[in-house]
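>>> here's my sequence, what's the structure:
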Amino acid sequence: MSTAPLLCEGRVVIVTGAGRGLGRAHALAYAAEGARVVVNDLGVGLDGTPGPGSPARQVAEEIRAAGGEAVAHGGDIATTEGAASLVRTALETYGRLDTLVNNAGFLRDRMLVNLDEDDWDAVMRVHLKGHFLPLRHAAAHWRAEARAGRTPRARVVNTSSGAGLLGSVGQGNYSAAKAGIIGLTLVAAAEMGRYGVQVNAIAPAARTRMTEDAFAGTMAAPDSPGAFDAMAPENVSPLVVWLGSDACAGVTGRVFEAEGGRITVMEGWRPGPSADKGAHRSPSEAGDTALKLLAAAEVPGAVYGAQ
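Next up, the predicted model:
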């Protein structure tokens, strides 16, 4: 009886924020498909402050106990040294790097009028800068490999959110950071394709420490044994593993929404109704034209939490 080959056999994968929730599920799923995994987690609380223990080490031990290969990394990937150390750990431990999954993040939710500068900066730092710096260091390695004649089949999976696609009341900082991650994904895909790097993003919906308060009462696990738990983080990981494998050749610069058993290709900003007068308009004329175009345009999705 033949056994199907593992999807990520021989690949080396970095997963940031992999100590809990979605990141942990991704790390375990990659290991189950034959990948050697660098498990990164700073071990902080929901607000970004340090917490006890080492969740990265625990997940790495869990992978090894199941017969896989993994190494823990506890550096701060929102710093240049931490991000460089992360990539260096993969190269020094396993001799290569094939996939980067940017997943780390936390929340500091406030309504805009109560959102202070520290809350804004902290969320931007971890989510947006915490995506940029590991991507930058990984991309530099892959570019050097390509220029040396060893073009990689590299993959990057970034983590956005429905909040980045539609906005979310009380999460101005988080929504802006997650929208920025989509822009970063599109640019990286365009710039790095020539070096053998594919870059995509996911907007997951799952039950994690970050979402349990926001979706309280709607994300409980099913009571009956064996029932499908639509909000389990493990439901998102299969798509993330596929996007980080050779199997997704040719797929780049795309955003996928993943929730339960549903996968959606998200279609972002593109031209809708348009009118060109070919001459200068007065403000009143511009307003009349805008209203006519809006009447013919699709209604945007509702912002999460809007009344």
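>>> can we go C-alpha only for contacts and neighbour counts from here?
Fine.
>>> pretty sure residue 270 sits in a strand.
No: using DSSP: H, G, I helix; E, B strand; the rest coil, the assignment for residue 270 is coil, not a strand.
>>> can you get me a residue count around it?
5 (other CA atoms under 10 Å).
>>> what do you get for the one 3 residues further on?
Neighbours of residue 273 under the rule other CA under 10 Å: 12.
>>> could you pull out the helices for this protein?
21-32, 55-65, 80-94, 117-123, 130-147, 162-166, 172-192, 237-243, 283-296 (DSSP state H).
>>> can you redo these as a markdown table with mean neighbour count and distance to residue 202?
Shown next, in a markdown table, are the helices of the chain (neighbours: other CA atoms under 10 Å; distance: least, CA to CA, whole Å):
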| stretch | mean neighbour count | distance to residue 202 |
| --- | --- | --- |
| helix 21-32 | 25 | 12 |
| helix 55-65 | 20 | 22 |
| helix 80-94 | 18 | 21 |
| helix 117-123 | 16 | 18 |
| helix 130-147 | 20 | 13 |
| helix 162-166 | 19 | 9 |
| helix 172-192 | 21 | 9 |
| helix 237-243 | 21 | 8 |
| helix 283-296 | 12 | 29 |
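>>> got those helices as JSON lines, with distance to residue 42 columns?
Converted to JSON lines, the helices of the chain look like this (distance: least, CA to CA, whole Å):
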{"stretch": "helix 21-32", "distance to residue 42": "12"}
{"stretch": "helix 55-65", "distance to residue 42": "8"}
{"stretch": "helix 80-94", "distance to residue 42": "10"}
{"stretch": "helix 117-123", "distance to residue 42": "15"}
{"stretch": "helix 130-147", "distance to residue 42": "12"}
{"stretch": "helix 162-166", "distance to residue 42": "24"}
{"stretch": "helix 172-192", "distance to residue 42": "19"}
{"stretch": "helix 237-243", "distance to residue 42": "21"}
{"stretch": "helix 283-296", "distance to residue 42": "46"}
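>>> among those, which is nearest residue 253?
helix 172-192 (5.1 Å; CA to CA).
>>> now that closest one against helix 130-147, angle please.
With axes from the mean of the first three to the mean of the last three CA atoms, to 10 degrees defining the directions, helix 172-192 sits at 10 degrees from helix 130-147.
>>> now the other sequence, so there's something to compare against:
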Amino acid sequence: MTGATGICEGRVVIVTGAGRGLGRAHALAFAAEGAKVVVNDLGVGLDGAGCSEGPAQQVVGEITAAGGAAVAHGGDIATTDGAASLVAAALETYGRLDTLVNNAGFLRDRMLVNLDEDDWDAVMRVHAKGHFLPLKHAAAHWRSEAGAGRPVVARVVNTTSGAGLLGSVGQGNYAAAKAGIIGLTLVASAELGRYGVQVNAIAPAARTRMTEDTFAGLSALPADVSPLVVWLGSAASTGVTGRVFEAEAGRITVMEGWRPGPAADKGARWTPSEAGEAARKLLADSETPQPVYGAR
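Modelled structure (predicted):
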């Protein structure tokens, strides 16, 4: 990262799915800013098949060659044992944990009528469960630290997607998982703030293995997203929690979610016809939704 300032000096950061793409860029960026990094990656293919320690070890090599500190973790963070060992790797290697970046994921794109149950389960598992379990184990550690009277300045950065915000044709499983991550982010932010933990999410847009086929014209680089992730993962982001940011190249957008729009109250039960008439009037006064990605 150019113009490094040491914003994460002394912090210990976990990045899941850090062997390639966005995760790799985040890991390198945190290390450049002084963090010690736990590089988690299973080394799987785009569809989650296969397994290799190579990608994680390569990123560790890049960090250490540049004078930083990093350790590889090859466990499956969508399992209880894998997630627990991930947090343990940070604590046993560096004695603390300050930031968790949940980034791991893969795709199995199909139109809904062609989407197999296995493809649904696999994508939900790695994205939704793969966010939940590391977060659960990290949060348990931070709660224990806070309970023992030790100061906690912890940060969690989850990874959602424009598909989770707006939907994406051919990605019903991925969109559902990414929308769920937004809900998890909001709940975790509300529950964990008392322990000194801030939880936010990013919806990145960058050219990676996962996006090169779906968004062929996308030219933004993974490293363009990482500065925001590093800031959210640092102590400098104090007071920012429960928010979702879209990041692409040099553009950062605060995404504003569901909130009450036009409403009507009859004061009694509607008939179906009355409810329909009222709904149509309310829709006429409401904002038009953003289009689903890929819709015609």
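>>> circling back to that earlier point, out of the helices of structure 1, nearest to residue 43 of structure 1?
Relative to residue 43 of structure 1, the nearest member of the helices of structure 1 by CA to CA is helix 55-65, separated by 6.1 Å.
>>> hmm, back to that, of the helices of structure 1, which is nearest residue 305 of structure 1?
Judging these by CA to CA, what sits closest to residue 305 of structure 1 is helix 162-166, at 10.1 Å.
>>> what packs against that closest one?
In terms of contacts (3 or more CA pairs under 8 Å, 6 or more residues apart in numbering; DSSP states H and E), helix 162-166 of structure 1 is packed against helix 172-192, strand 197-205.
>>> that one against structure 2, how far on average?
Compared with structure 2 after fitting, helix 162-166 of structure 1 deviates on average by 0.1 Å (mean CA distance after the TM-score superposition for structure 1).
>>> show the contacting residues for residue 182 of structure 2.
160, 164, 201, 244 (CA atoms under 8 Å, 6 or more residues apart in numbering).
>>> now render the helices and strands packed on helix 162-166 of structure 1 as TSV, adding distance to residue 31 of structure 1.
Formatted as TSV, these follow (distance: least, CA to CA, whole Å):
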stretch	distance to residue 31 of structure 1
helix 172-192	25
strand 197-205	20
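>>> relative to residue 12 of structure 1, which of the ones you listed is closest?
Here strand 197-205 is closest among those (CA to CA), at 14.3 Å.
>>> mean deviation, that closest one versus structure 2?
Looks like 0.2 Å for strand 197-205 of structure 1 (mean CA distance after the TM-score superposition for structure 1).
>>> what residues does that strand touch?
Under CA under 8 Å, 6+ apart, the answer for strand 197-205 of structure 1 is 139, 142, 152-162, 182, 185-186, 188-189, 192, 231, 236, 240, 243, 250-260.
>>> next, count neighbours for the closest residue in space to residue 153 of structure 1 that isn't next to it in sequence.
Closest residue in space to residue 153 of structure 1, ignoring its immediate chain neighbours: residue 196 at 5.3 Å, by CA to CA, 6 or more residues apart in numbering. Neighbourhood size, residue 196 of structure 1 [other CA under 10 Å]: 19.
>>> next up, the contacts around residue 196 of structure 1.
So residue 196 of structure 1 contacts 142, 146, 151-154 (CA under 8 Å, 6+ apart).
>>> Throw these into a markdown table and include distance to residue 24 of structure 1, thanks.
Shown next, in a markdown table, are the contacts of residue 196 of structure 1 (distance: CA to CA, whole Å):
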| residue | distance to residue 24 of structure 1 |
| --- | --- |
| 142 | 25 |
| 146 | 31 |
| 151 | 29 |
| 152 | 26 |
| 153 | 24 |
| 154 | 21 |
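>>> residue in structure 2 paired with the residue nearest to residue 153 of structure 1?
Correspondence of residue 196 of structure 1 to structure 2, assessed by TM-score structural alignment: residue 196.
>>> residue 268 of structure 1 is nearest to which of the helices of structure 1?
helix 162-166 (8.1 Å).
>>> contacts for that closest one, please.
171, 174-180, 182, 203-205, 257, 301-304.
>>> separation between the match of residue 196 of structure 1 and residue 158 of structure 2?
Distance of residue 196 of structure 2 to residue 158 of structure 2, given as CA to CA, to the nearest Å: 17 Å.
>>> cool, and residue 38 of structure 2?
16 Å.
>>> and the two? Which one has more around it.
Between residue 38 of structure 2 and residue 158, counting by other CA under 10 Å, residue 38 is the more crowded of the two (28 against 25).
>>> what sits against residue 208 of structure 2?
Residue 208 of structure 2 neighbours (CA under 8 Å, 6+ apart): 21-22, 221-222.
>>> same check for those, but in structure 1.
Contacts conserved in structure 1 for the contacts of residue 208 of structure 2, using both residues aligned by TM-score structural alignment, their matches' CA atoms under 8 Å: 21-22, 222.
>>> ok, these vs residue 44 of structure 2, which is closest?
residue 21 (12.7 Å).
>>> can you tell me how far the closest one sits from residue 175 of structure 2?
On the measure of CA to CA, residue 21 of structure 2 and residue 175 of structure 2 end up 20 Å apart.
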